[in-house]
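Peer 1: Generate a structure from the sequence data that follows.
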Amino acid sequence: MDVLKLVDEIEDLIESGGSVPFTKKVMIDSDEILDIIKEIRLRLPDEIKQASWIKEEKQRILADAQNDADNILNDAEYKLEELIEGESITKIAQERAKEIIEKAQNNAKEIRLGAMEYADSLLLETQENLKEVIILLNDNRKELRGDN
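Peer 2: Purely as a prediction, here's the structure:
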């Protein structure tokens, strides 16, 4: 029997007891009431222990649930940071790659322009040398013909 049933039994005894005329007092068998009270005293510590255990278990379950929720939240934040960081690294790498390509294109353009200038200067020098050779050839031909 649990404590609540024993309390119900006390109520039944009081309700079924004989009443004293002109008062609200009831006559009941004191031995029956004392037996029920002793039984309540014996059972009460067990029920208090059980209620205390239930309360502790509830607290433990809530703490575990909170820890699980915190872990899930921390994992989600960590993964979000990884994604953001990964995106940032990718963006930085793409910008750096773009800079390197632009620099390489500018260097190639400068090299191409330098090569063209060098080739033009070589052609100009060759042209001047050829002019001198042609003049020398013309002079030699005139000399051979005696056109001096």
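Peer 1: From here on, just use CA atoms for contacts and neighbour counts.
Peer 2: Will do.
Peer 1: The longest helix along the chain: how far from the chain's middle?
Peer 2: Using DSSP state H, we find that the single longest helix of the chain is helix 30-145. Averaging C-alpha positions (Cα atoms, centre = their mean, to the nearest Å) puts helix 30-145 14 Å from its chain's average.
Peer 1: Output the contacting helices and strands for that helix.
Peer 2: In terms of contacts (3 or more Cα pairs under 8 Å, 6 or more residues apart in numbering; DSSP states H and E), helix 30-145 is packed against helix 3-16.
Peer 1: what's the helix it packs on packed up against?
Peer 2: helix 30-145.
Peer 1: can you rerun that using 10 Å?
Peer 2: Secondary-structure packing of helix 3-16 (3 or more Cα pairs under 10 Å, 6 or more residues apart in numbering; DSSP states H and E): strand 26-27, helix 30-145.
Peer 1: Let's compare: structure for the following, please.
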Amino acid sequence: MSAFNAEARHESERQNRLCRRYLAGRDKIEDIAVLRVFRGKKLMIVQQRALLTMRCRAQIAAAGATIVGLVSSVGTVLQTLQSGDVDAAIIDVEVDDETLVHLATLLDAMKVPFVFASAAKSNWQGYILSDDRLHLRKIADALLGSPGKSSTLH
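Peer 2: Below you'll find the model as predicted:
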């Protein structure tokens, strides 16, 4: 593992610890049944600006997923993918067009499911990365498939 990759992994682990502290300091966020499809998954977030809020990260963590990387370039995406620890990726639509094309090509070639998402915008019709469970469920279903009847609430 390269020094850069080790540093990126260390930063991701630090952010996950902060998230766990954030969750511990709140009224307990219950197991989020509607987001169970995220359980045990490792997600990579590709962002140009701060797309992932602490509250959104907390929702993803409460669902049982881990954010393995907050990355901003094709090179760091490739290094993260080479570690083999990525189940799916969420790409910020604000990333420049050339990088979006390179990322889509790379992720598709490596058979890593991905979606393009935006911070909550009233005029955005695509995926929205926010702490809203319905928005997160839409992303989870697109990335990993619907969890099936056994894990839905009735």
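Peer 1: And the TM-score between these chains?
Peer 2: Superposed pair, TM-score by TM-score structural alignment, normalised by the length of the first structure: 0.20. Supporting alignment: 45 aligned residues with a Cα RMSD of 4.4 Å.
Peer 1: For residue 13 of the second structure, see how far away residue 117 of the second structure is.
Peer 2: Per Cα to Cα, to the nearest Å, residue 117 of the second structure is found 23 Å from residue 13 of the second structure.
Peer 1: Neighbour count for these two, which is higher?
Peer 2: Applying other Cα atoms under 10 Å to residue 117 of the second structure and residue 13 shows that residue 117 carries more neighbours, namely 23 against 16.
Peer 1: Please, which helix or strand holds that one?
Peer 2: Here residue 117 of the second structure is covered by strand 114-118, with elements defined by DSSP states H and E.
Peer 1: and that strand, what does it pack onto?
Peer 2: Packed next to strand 114-118 of the second structure, using 3+ Cα pairs under 10 Å, 6+ apart, are strand 42-46, strand 88-92, helix 97-109, strand 127-128, helix 133-144.
Peer 1: out of those, nearest to residue 66 of the second structure?
Peer 2: Closest approach to residue 66 of the second structure among those (Cα to Cα): strand 42-46, 4.9 Å.
Peer 1: Determine the set of other helices and strands touching the closest one.
Peer 2: Here strand 42-46 of the second structure touches strand 66-71, helix 74-82, strand 88-92, strand 114-118, going by 3+ Cα pairs under 10 Å, 6+ apart.
Peer 1: now do 6 Å
Peer 2: strand 66-71, strand 88-92 (3 or more Cα pairs under 6 Å, 6 or more residues apart in numbering; DSSP states H and E).
Peer 1: Of all these, which one comes closest to residue 78 of the second structure?
Peer 2: Judging these by Cα to Cα, what sits closest to residue 78 of the second structure is strand 66-71, at 10.0 Å.
Peer 1: Can you name the residues in contact with that closest one?
Peer 2: The contact list for strand 66-71 of the second structure (Cα atoms under 6 Å, 6 or more residues apart in numbering) reads 12, 42, 43, 44, 45, 46.
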